[in-house]
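S.K.: Structure of the sequence below:
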Amino acid sequence: MGEFVTVTDSNFEETVLKSDKPVLLDFWAVWCGPCRHMEPVLKDLAAKHDGIVFAKIDVDQNQTTTQKYGVRSIPTLLLFSRGRVLDTCVGAAPKDLLEKKVSAWAS
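M.R.: Predicted structure coming up:
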């Protein structure tokens, strides 16, 4: 584990909205320093939590989905379950905060 599913505008519905597991979707960009800072934290969490799909979507390449969910700042994490957004985290959050959130989501 510890790997991310790549989400695009074209596979968003199938990969995220129709997933049988909760999906933590990371809105990010290559040029974003805080996004790069969050990547190892998210990979570590992904390795520990099999009950959640960890996914990434590049905001520059997938503007339809980015705009649909009103993402104005990155990194932004959205937790989806059964096609709905259950939680949001904007900005580079501390690892312990994310661990608490992910643990709660996984239960």
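
S.K.: From now on I want contacts and neighbour counts done on CA atoms only, so please keep to that.
M.R.: Will do.

S.K.: what's the spacing between Pro22 and Val41?
M.R.: Here Pro22 is placed at a distance of 18 Å from Val41 (C-alpha to C-alpha, to the nearest Å).

S.K.: And this one, please, so the two structures can be compared:
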Amino acid sequence: MAVFPITSMAEFRQVINGDGPCVIQFWAVWADQSTAISPKFEQFSDDATHDGVGFYKVDIDDQADLAAEVGITALPTFKLYKNGKKHDELAGANEPSLQKLIAKAVTLI
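M.R.: The predicted structure is shown next:
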């Protein structure tokens, strides 16, 4: 698996309205915590126990309107969606909490 960039509002809506769960990292290159946790997020996406979960990233500098619409106030922020509904979110670069969020995504498969 991999972490795929979301580059438009239309693409974001398509991703969150899918049948499978997805975890989206909202980040910025200048935010140290964002860049620090990104390699771990990539590792989680490659873990076979997470097959069936989509992993995505939104650069808030490139997608400022999208970030504003979903209420991003801290970086990084991770949001879990399925069928257009937000199931959970996490603000900050806390690896154990991120792992729990992804485990919750797996239960939604």
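
S.K.: Just the TM-score for the two chains, thanks.
M.R.: A TM-score of 0.89 describes the superposed chains when it is computed by TM-score structural alignment, normalised by the length of the first structure; 104 aligned residues with a C-alpha RMSD of 1.3 Å.

S.K.: Settle it for me: which of Pro22 and Val41 of the first structure has more neighbours?
M.R.: Higher neighbour count among Pro22 of the first structure and Val41: Pro22, with 23 against 18, using other C-alpha atoms under 10 Å.

S.K.: which ones are touching the spatially closest residue to Ala74 of the second structure that is not a sequence neighbour?
M.R.: Spatially, and ignoring its direct neighbours in sequence, Ala74 of the second structure is nearest to Ala91 (6.1 Å; C-alpha to C-alpha, 6 or more residues apart in numbering). By C-alpha atoms under 8 Å, 6 or more residues apart in numbering, Ala91 of the second structure lies in contact with Ala74, Leu75, Pro76, Thr77, Phe78.

S.K.: Also Pro22 of the first structure?
M.R.: Residues near Pro22 of the first structure by C-alpha under 8 Å, 6+ apart: Gly51, Ile52, Val53, Leu79, Phe80, Ser81, Arg82, Trp105, Ala106.

S.K.: go on, Gln63 of the second structure?
M.R.: Listed by C-alpha under 8 Å, 6+ apart, the contact set of Gln63 of the second structure reads Thr7, Ser8, Met9.

S.K.: The same query, at a cut-off of 10 Å, please.
M.R.: Gln63 of the second structure is in contact with Ile6, Thr7, Ser8, Met9, Phe26, counting by C-alpha atoms under 10 Å, 6 or more residues apart in numbering.

S.K.: Can you select the buried ones from those residues in ChimeraX?
M.R.: Buried residues within the contacts of Gln63 of the second structure, by 16 or more other C-alpha atoms under 10 Å, are selected in ChimeraX with:
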select :6,26
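
S.K.: With distance to Asp61 of the second structure and secondary structure added, can I get the contacts of Gln63 of the second structure in JSON lines?
M.R.: Below are the contacts of Gln63 of the second structure laid out as JSON lines (distance: C-alpha to C-alpha, whole Å; DSSP: H, G, I helix; E, B strand; the rest coil):
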{"residue": "Ile6", "distance to Asp61 of the second structure": "12", "secondary structure": "coil"}
{"residue": "Thr7", "distance to Asp61 of the second structure": "11", "secondary structure": "coil"}
{"residue": "Ser8", "distance to Asp61 of the second structure": "12", "secondary structure": "coil"}
{"residue": "Met9", "distance to Asp61 of the second structure": "13", "secondary structure": "helix"}
{"residue": "Phe26", "distance to Asp61 of the second structure": "10", "secondary structure": "strand"}
